[in-house]
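> Based on what follows, work out the 3D shape:
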Amino acid sequence: MTGHFYQDPRLAYTPKPSKPFLFLCPLCLPQPPTATMPRLHHKNKQDYQKEKLIMLSELSQIVFENDGSLRDIFVLNTSEQDWQIMLNFLRQSSYPFEFTIDGTPQELPDSVKTIFDLRQEHSTQLCIDRQELVINSFFFTEEEIDFDIHPRDINTGDKVERLLEFMRTISKLLNKEIILTPQMSETNPWYRFNPVTENEIWYLCEVI
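Predicted coordinates:
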């Protein structure tokens, strides 16, 4: 992989103890290998929040450029039990969701097995957070939990942070890594979160 890691400047100010947040420098591809993005030094929480918003806004333009393709989110190596845990969480969470069968809104079944059985003859879709992120899942297989999002819906730094918070929450819930990828490209992640180390990695040189 081209590029190099550098530590997120947010760590210059840490509002609470945290694990490292690392990502690949988006400037290093066209520049010498030693090039790095400027490190920012935050003196207080206000500066931290300001620079964080700037960084997330830049990510919305780079990773979520509206190029006509979707972005995929994967939790790999899952089971029916993992799907069930996630659905149980959604019922109790503040995330709004809508479940449809063949395009018609229906009550979300208690058991995910029912959904996979339905999918043998029907189209099933779960839409999460329609007013903000529009995260869709179609229950393709038990072996991975997958969502898709349209980049046009992730068009601000606030929405990037909301999406990342959703991904981190699901990852910690299942204690499994979660990745963000180009459409149908689970082997080419742009972002990865590890729930054990709480490290986040951006592979931005793969995007540019």
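> Please count neighbours and contacts with C-alpha atoms only from this point.
Will do.
> Distance of residue 124 relative to residue 91?
Between residue 124 and residue 91 the distance is 17 Å, computed by Cα to Cα, to the nearest Å.
> Ok, residue 61 next?
Going from residue 61 to residue 91 by Cα to Cα gives 32 Å.
> Now do the helix or strand where residue 136 lies: which elements does it pack against?
For residue 136, the enclosing helix or strand under DSSP states H and E is strand 135-137. Contact partners of strand 135-137 among helices and strands, from 3 or more Cα pairs under 8 Å, 6 or more residues apart in numbering; DSSP states H and E: strand 124-128, strand 144-149.
> With respect to residue 51, which of these lies nearest?
Judged by Cα to Cα, the one of the helices and strands packed on strand 135-137 that comes nearest to residue 51 is strand 144-149, at 25.5 Å.
> Another for comparison:
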Amino acid sequence: MNWEILRKKIYYIDGSLRDIYVKDTSMGDWEKWIDLINTKYEVKFYNVLSGEIESRINKSIVFDYWNGKTDLLNNVTIYLGNILVKCHFFGGNEIENDITPTEINSIEDHNRLVDYLKDISTCLGKEVMLTPENYSEEDKKLIIVNENGIELDFSDHPIGGKY
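Predicted coordinates:
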């Protein structure tokens, strides 16, 4: 794997984020994802009820938001070394995380991110994809992970971002 190609085609710097998606998720999928993250990764969960930063995602607070018991949105930062993965728990039907491509600076960082994507895919038995920010079905998928199968799209970015 060539780092320069990865930087140019996947982790290009144009001021936008990259999104990580798992589509068509259920509350059961979210529960599995939260358990995986709490077990395997360092996290900082912002508990809006207490105003405190916690070292584990509080499932009941997240689910209370989705069930309309509170209108306060929580978020979590997941640490993959120097890569910060953000999740804001917008809705239950898809898992969405954000990363900043400026934090991916080596083949080791890329591998660390791909390992995270593989962990999620294996845990949920679902496709996980890395896309340009604000993905729609017409956009390309930069990386697709199906458990241990990995596809990378090295074609030019459709909006012509600066490389």
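> Give me the TM-score for these two chains.
Remark: TM-score between the superposed chains equals 0.82 [TM-score structural alignment, normalised by the length of the second structure]; 152 aligned residues with a Cα RMSD of 2.3 Å.
> related to what we said a few turns ago, mind putting the helices and strands packed on strand 135-137 of the first structure in TSV, distance to residue 182 of the first structure and mean neighbour count included?
Conversion of these to TSV gives the following (distance: least, Cα to Cα, whole Å; neighbours: other Cα atoms under 10 Å):
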stretch	distance to residue 182 of the first structure	mean neighbour count
strand 124-128	19	20
strand 144-149	10	21
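> Same list (these) but as CSV, adding distance to residue 172 of the first structure.
Shown next, in CSV, are these (distance: least, Cα to Cα, whole Å):
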stretch, distance to residue 172 of the first structure
strand 124-128, 18
strand 144-149, 14
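> out of these, which comes closest to residue 86 of the first structure?
Using Cα to Cα as the criterion, the shortest distance between residue 86 of the first structure and those is 9.2 Å, found for strand 144-149.
> residue ranges of the helices in the first structure, please?
When secondary structure is read from DSSP state H, the first structure shows helices at 45-62, 80-92, 112-118, 157-174.
> Show the contacting residues for the residue sitting nearest the centre point of the second structure.
The centroid of the second structure falls nearest to residue 97 when counting by Cα atoms, centre = their mean (3.0 Å). Going by Cα atoms under 8 Å, 6 or more residues apart in numbering, residue 97 of the second structure touches 19-21, 85-88.
> shouldn't residue 188 of the first structure be in contact with residue 202?
No. In terms of Cα atoms under 8 Å, residue 188 of the first structure does not count as a neighbour of residue 202; the distance is 11.5 Å.
> of those two, who's got more company?
The residue with the greater number of neighbours, taking residue 188 of the first structure and residue 202 and applying other Cα atoms under 10 Å, is residue 202; the counts read 23 against 15.
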